[in-house]
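> this one's sequence-less:
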């Protein structure tokens, strides 16, 4: 009988810690059991010659919007598999929002058997019964999502005031699970939105004016301060401005368990591009090109901790003005690895640093490491096998969208040099050269480890 179920051979492997070595990977029972420069005996062999083997990406910011009509778990996780993403952390912005243990159990039962990749689940904070946080943790939540006031799309998800934020972080710290916070100062956003609408502004520049960098920074300061007070682990979601990144790095340097996530749409597109294309509306906005370049400097310096997709394929309306256009960067889970890695390598980032941003650090923050986010003995055999010398142009027609929805991407026409060739989930090849080989139900629900 062969010693391994699957051998991945001939590739340059990004090992845990970031070194790149030519090793062969032996997989049995879904786990990595051998790393060697010698031959491997296996029932099946995947030739990775001239390719690079990364740990599968861990997308820490992933929306399906369960019970809305925009997306399905089967479709969204097909997109993940095609993009080299093997684990997603699923947001609770459902219809209605998943804010109770009963709702979470119902959602997990409904989507069991639908997912192509592994998934963990967010819960939230229910102001009428905050103790639901403890019950949601027991029901399988790995983390919680908060908004600093009413800055989500109207009616989609409740915000918290500062007192509720303090309460939620105290509870999360006691439970031992992280909290992801969408940080914008709702008072500033509401005031500026009303002022601009009163002035008759409908241009795309008004979106940035309504949600300026200092509204993000003001809210982030409050969140970081309360993280320091409570000892909770907090991740600031989709940070868009270098000013916020720099401020939070200061908190982290003095020992606060506060971390920053950006999205590839924040560093691979610009405000100037959004002014030309009203589909490039998301919340918060992407900043001007000079600020985006400063973000890349902070990525290189280590002050940006992770990159998530904020996958949100809400349909874009032709001719909609800035206020009525749906927010969201579209099918972003399928593009996170290829677009971010392409741009990062052009700026001199190492493969090890890229892996840390899109896989290892997210896995660590959400209690999934070392099972996820690493190529090391004992880890799940989740692999993204990529061509790092690709030469193609991103075509939205290649992206997964539900039937009848217009395909688009903020990265349409971008030249790609990093391209996923094969995706392996726990030792099973689930996608090869754009063809889905796996099945709905290959993915399993994960529960992150509690923070000590």
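Structure received. Note that the structure is predicted; figures quoted are calculated from it, not measured.
> Could you use CA atoms for every contact and neighbour count after this?
OK.
> ok, how many other residues are close to the residue lying closest to residue 182 once chain neighbours are set aside?
Nearest in space to residue 182, with sequence neighbours left out and distances taken as Cα to Cα, 6 or more residues apart in numbering, is residue 147 at 4.8 Å. Neighbour count of residue 147, defined by other Cα atoms under 10 Å: 24.
> Below is an additional structure, to be compared with the one above:
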């Protein structure tokens, strides 16, 4: 059966760029070169004057996540479809057991939900408690399901958060498996104490969400997570890092030779905490944890990204509707569901405010959004590469159009976009997933359930 050929595009990888054709057949890249001869009837994409990138990998999403009394608004179908429209062809989501719930029961629940995905997906396993049963089940999901990364929450004390003793157990077990631990770093007890004081003082608007989770609370937990990993002689991956204090902890550890991987998100690079002061409860749209930081932290993150101290850019995509879900916390910010959408906008935002703004090279853009997540999480070179034999996951980007982000036109299944009004330079014109053209000039051609589960090494 004839495949798809992308002609005359500028192929950009994490290391180089050159003009060539790419031919995709049976879900794989089968040929790369100038003026390729392809089977008659192949679908032709003319990418002249455009970039051809590896498909984006979003290593941090939460599709249909049960959280804070509701469920995140994008399911695995709508969320992965929005990603395809934005050039993201692979996600790594999270299985999050309740405290004392079997990891295997939670795995089965999430695996069933994910069957509707339109693009390939894998899972990190959150560990929300620890004991002999959990250790056994960590080993089982690693062996049977290829789940090679485990997440701990240092926040959400009393719910899904773990204490230091439990975290040490998770790190040691992961070390014995050759698996990676990822950490949400906030001092959970400090957050709860600050929340109680603010609510007792009648300070209940979205503005106080940020005040209850200050940057130094994240910085302390980041330093502690790094220290606990050092005790085990293991690397650690810090998710959605937001602030100067955390970046300083990472830089110290790296200078001492410790391997610390870092992820950040577009919202922490591009927004500041004035968003929480929007009138009419609009600040609730930006309530997420950790919160958006004051002006100044963003420059620290951009500098760290540019010099390689930050390795990946993900989204923490976890949207909730403003008109009903976010309003659960109308009179108490601690009840506002935490999260926002971002999977469709990540690649255009990072191109516009990274590459076009002169903060990142094209190669750094590809490395942080496509290649490095594949390498860290056991998917390279199947994913994150433009090589013969790699999965045919690609997107074509025209650098010339201009547009504006709006909730009125996005494909996220929610009624707000935290990047509302942001100008975008360029546009995704085509997205190929598993060798099939699934997005073309605004026409989304996704197939429900076409996504494949990724067994990772």
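Great, that's in hand. Please read all numbers here as calculations on a predicted model, not as lab measurements.
> ok, back up a step: is the residue nearest to residue 182 of structure 1 within a helix or a strand, and which one?
strand 143-147 (DSSP states H and E).
> In whatever helix or strand comes next after that strand, which of the residues would be classed as buried?
Using DSSP H and E, the helix or strand that directly follows strand 143-147 of structure 1 along the chain is helix 162-175. For helix 162-175 of structure 1, burial by neighbour count (16 or more other Cα atoms under 10 Å) applies to 164-175.
> Which parts of the stretch 1-150 of structure 1 are helices?
Under the criterion DSSP state H, counting those that start in this stretch, the stretch 1-150 of structure 1 contains helices at 73-82, 101-111, 132-139.
> helices and strands around the shortest one, which ones?
By that I understand helix 132-139 of structure 1. helix 101-111, strand 118-123, helix 162-175 (3 or more Cα pairs under 8 Å, 6 or more residues apart in numbering; DSSP states H and E).
> Need the residues that contact stretch 29-44 of structure 2.
For stretch 29-44 of structure 2, contacts defined as Cα atoms under 8 Å, 6 or more residues apart in numbering pick out 2-8, 19-24, 386-392, 435.
> That stretch: how far from the chain's middle?
Relative to its chain's centre, stretch 29-44 of structure 2 lies at 32 Å (Cα atoms, centre = their mean, to the nearest Å).
> now do stretch 162-179 of structure 2
The answer for stretch 162-179 of structure 2 is 23 Å, by Cα atoms, centre = their mean.
> Where in structure 1 does that stretch align, residue-wise?
Using TM-score structural alignment, stretch 162-179 of structure 2 corresponds to residues 160-177 of structure 1.
> what does stretch 209-218 of structure 2 give?
So stretch 209-218 of structure 2 sits over residues 207-216 in structure 1, by TM-score structural alignment.
> quick one: which helix or strand includes the aligned partner of residue 422 of structure 1 in structure 2?
When structure 2 is aligned by TM-score structural alignment, the residue opposite residue 422 of structure 1 is residue 430. Per DSSP H and E: residue 430 of structure 2 is located in strand 423-433.
> Which helix or strand lies directly C-terminal to that strand?
strand 436-440.
> how about a markdown table for the buried residues of helix 162-175 of structure 1, with distance to residue 139 of structure 1 added?
Compiled in a markdown table, the buried residues of helix 162-175 of structure 1 are given as follows (distance: Cα to Cα, whole Å):
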| residue | distance to residue 139 of structure 1 |
| --- | --- |
| 164 | 22 |
| 165 | 22 |
| 166 | 23 |
| 167 | 20 |
| 168 | 17 |
| 169 | 19 |
| 170 | 19 |
| 171 | 16 |
| 172 | 15 |
| 173 | 17 |
| 174 | 16 |
| 175 | 13 |
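> Taking the residues you listed together, which two end up most distant?
164 and 175 (16.3 Å; Cα to Cα).
> hmm, back to that, may I ask you to confirm that the match of residue 422 of structure 1 is in contact with residue 436?
No - with contact defined as Cα atoms under 8 Å, residue 430 of structure 2 does not reach residue 436; the gap is 10.5 Å.
> and the two? which has more neighbours close in?
residue 430 (27 against 21).
> The more buried one - nearest residue in space that isn't next to it in sequence?
residue 440 (4.6 Å).
> quick one: what's aligned to the one you found in structure 1?
Under TM-score structural alignment, residue 440 of structure 2 pairs with residue 432 in structure 1.
> Against which helices or strands is the longest helix along structure 1 packed?
Scanning structure 1 for the longest helix, with DSSP state H as the assignment, gives helix 213-230. If you count contacts as 3+ Cα pairs under 8 Å, 6+ apart, helix 213-230 of structure 1 packs onto helix 162-175, helix 186-198, strand 234-236, helix 242-253.
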